[in-house]
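>>> Give the three-dimensional model of this entry:
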Amino acid sequence: MSTQHAAIATLKDGITNQPRSLQKTIGPSELGTDCDHCLAAKLAGWQQKRDADWLPFIGTSVHAQAAEIFEAAGDRWLVETPVMVGWVGDAEVWGSSDLFDVQEGTVVDWKVVGPTTITAAKRGPSPVYYRQINLYGLGFRNAGHDVKKVAICYLPRNAVSLAQAVWWEDHFDPAAAQQTLGRANQIVDQINMLRTVDPAAVDVWIAGLPRADRCYDCARFADAPAHISSLASLVA
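Okay, here's the model as predicted:
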């Protein structure tokens, strides 16, 4: 095998098999999805195809570098903090929050995104991101912290400086976090009910659930329609 092929193959394998790619338990980012199909599939334990996803790897790498910077910046910042955001069914839901400003009581989430999302961020966060950041806020509150605000910092993946970054913040909204957990628990209740009748009915029900437009995860499941089989067309 040539150096070129060996190097690319090694990089792909490392990306595909890094801990974040292998995560199986559902977390705050998955709970916030606006795709009923994918949320139900994950809660039911469906297996997903694993790919060497370059754009998420860039985001993971930026998160790692940011963590090192803030860990060295002093006690004001809590970095990559594990938080328990609540319960779905009989399972605790944990996530790792990017940053918490102890001084201001603000939860911060980094988003490394392309120009389309940067432009949209100026109008405020998507419902998915809004649910996610408030779940992290709930996790910090559950841990005894005084959470006042939540913030999302959109870092420009394609820009040459941070001047194009977009910062959004608002008051912590615990009701939004509870609604997100409630939605997931309703789906779990339905899955459990169907399993008592006929386990095969679960798959049929999930396959018929609504899919969100441009859902990144839909193509990862075995029931993906042909028109969403290419992940490349789904990333903005």
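
>>> drop to CA atoms for contacts and neighbour counts, all remaining ones
Will do.

>>> For whichever strand or helix holds residue 107, name the packing helices and strands.
Secondary structure assignment for residue 107, by DSSP states H and E: strand 106-113. With contacts defined as 3 or more C-alpha pairs under 8 Å, 6 or more residues apart in numbering; DSSP states H and E, the packing partners of strand 106-113 are helix 54-71, strand 91-101, helix 127-142, strand 149-156.

>>> List the residues that contact the closest residue to residue 101 other than its chain neighbours.
Taking C-alpha to C-alpha, 6 or more residues apart in numbering as the measure, residue 101 lies nearest to residue 77, with 5.0 Å between them; neighbours along the chain are not counted. Contacts for residue 77 (C-alpha atoms under 8 Å, 6 or more residues apart in numbering) come out as 70, 71, 99, 100, 101, 102.

>>> pretty sure the fourth one is touching residue 79, no?
Yes - checked against C-alpha atoms under 8 Å, the pair residue 100 and residue 79 is within contact range at 6.7 Å.

>>> out of the two, which sits in the more crowded spot?
For residue 100 against residue 79, the residue with the higher neighbour count under other C-alpha atoms under 10 Å is residue 100, and the figures read 26 against 20.

>>> quick one more, to check against the first:
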Amino acid sequence: QLLLSSCSKDVKLWDATSILGGPTPSFEGCKAARFSNSGKSFAALSSESAGREIVLYDIQEGKLERTLSDTLATSTGRGHAYSLIHFSPDDERLLYNGVLWDPRRSEPVYRFDQFTDYGGGGFHPAGNEIALQQYDGNAIVDRLLQFLEMEKDYVTSEALLLVKDLLRKYPQWSQVCIATVGNISSNNVQEPKAKAALIWMLGGYSQDMHDAPYVLESLVENWDEEHSAE
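Down below sits the predicted model:
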């Protein structure tokens, strides 16, 4: 019987009957490994790719079988947070990060809509259904924008940073967010990083904000008084 362990840069296989003897094979450049249901292979995330790659290894041969590359995925900048890889009961499908794969093909079978990278999921034991943890994007964004309207400096500052991160990853929310961001008074934004976030949004989406030049003018006038955020 084999056990599987992984850290941020490698995966190790252990013989359960002789743990003190140390791991057997070690697989470099991957993390978050998971056995297939048959136990003949394991899937892991590549730790060497800036994008999202799943690597499949044959345990008996100790060789890389296939790499599944999600070219549409982007890095979140949070290397410590990721979803688990799920095998279907018959091992003919893989589910990771809202994307369904056939290990025999290089392209995804299906991409489920989801709002976040960290939505969980899994296969029904019968193998014919998938359960996904979904999020109501509209409700989340509406709640975030409500914080921008509270007119409290520390709340507005944190909300601006979150809105900036949201728009960088999901620019399709720009029209909803910018309508609220454009109404923020620069006097209510004191934190340097929050000001930088506001300037980024004013510059990137100024065509959707009639008051953008005036808000920028106010920020520039006080620029000499700014100190480094670091």
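
>>> Could you get me the TM-score between them?
Their TM-score after superposition, calculated using TM-score structural alignment, normalised by the length of structure 2, is reported as 0.22; 100 aligned residues with a C-alpha RMSD of 6.8 Å.

>>> thinking again about what came up before, out of the helices and strands packed on strand 106-113 of structure 1, which comes closest to residue 11 of structure 1?
Checking these against residue 11 of structure 1 by C-alpha to C-alpha gives helix 54-71 as the closest, at 9.9 Å.

>>> Between strand 149-156 and the closest one, find me the angle.
120 degrees (axes from the mean of the first three to the mean of the last three C-alpha atoms, to 10 degrees).

>>> Mind listing what's buried along the helix or strand following helix 54-71 of structure 1?
Heading C-terminal from helix 54-71 of structure 1, the first helix or strand you meet, by DSSP H and E, is strand 77-88. Taking 16 or more other C-alpha atoms under 10 Å as the neighbour-count basis, strand 77-88 of structure 1 is seen to contain the buried residues 77, 78, 79, 80, 83, 84, 85, 86, 88.

>>> what's the lengthiest helix in structure 2 packed up against?
Secondary structure assigned by DSSP state H gives helix 153-169 as the longest helix of structure 2. Using 3+ C-alpha pairs under 8 Å, 6+ apart as the contact criterion, the neighbours of helix 153-169 of structure 2 among helices and strands are helix 137-148, helix 192-204.

>>> Show me what the longest one is packed up against.
What it means is helix 192-204 of structure 2. Other elements packing on helix 192-204 of structure 2 under the criterion 3+ C-alpha pairs under 8 Å, 6+ apart are helix 153-169, helix 212-221.

>>> Please apply the same query to the shortest one.
Packing contacts for helix 137-148 of structure 2, counted by 3+ C-alpha pairs under 8 Å, 6+ apart, involve helix 153-169, helix 174-181.

>>> Rebuild the ones you listed as CSV, extending it with mean neighbour count.
Compiled in CSV, those are given as follows (neighbours: other C-alpha atoms under 10 Å):
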stretch, mean neighbour count
helix 153-169, 18
helix 174-181, 17
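
>>> closest to residue 30 of structure 2 out of the ones you listed?
Of all these, it is helix 153-169 that lies closest to residue 30 of structure 2, at 24.7 Å by C-alpha to C-alpha.

>>> can you point me to the longest helix in structure 1?
The residue-count maximum for a helix in structure 1 (DSSP H) belongs to helix 174-197.

>>> neighbouring contacts of the helix or strand just after it?
Past helix 174-197 of structure 1, heading to the C-terminal end, the next element that is a helix or strand (DSSP H and E) is helix 199-207. Under the contact criterion C-alpha under 8 Å, 6+ apart, helix 199-207 of structure 1 has outside partners 37, 40, 41, 191, 194, 195, 223.

>>> quick one: residue 68 of structure 2 and residue 146 of structure 2, what's the gap?
Using C-alpha to C-alpha, to the nearest Å, one obtains 40 Å as the distance from residue 68 of structure 2 to residue 146 of structure 2.

>>> Between these two, tell me which one has more neighbours.
The neighbour count for residue 68 of structure 2 versus residue 146, taken as other C-alpha under 10 Å, is higher for residue 68 (20 against 13).

>>> residues contacting the residue nearest to that one when sequence neighbours are not counted?
Computed as C-alpha to C-alpha, 6+ apart, the closest residue to residue 68 of structure 2 that is not its neighbour in sequence is residue 54, at 5.0 Å. Residue 54 of structure 2 makes contact with 43, 44, 45, 46, 67, 68, 69, according to C-alpha under 8 Å, 6+ apart.

>>> just residue 201 of structure 2 next, same as before
By C-alpha under 8 Å, 6+ apart, the residues touching residue 201 of structure 2 are 164, 178.

>>> so how many other residues sit close to residue 216 of structure 2?
Close neighbours of residue 216 of structure 2, defined as other C-alpha under 10 Å, add up to 16.
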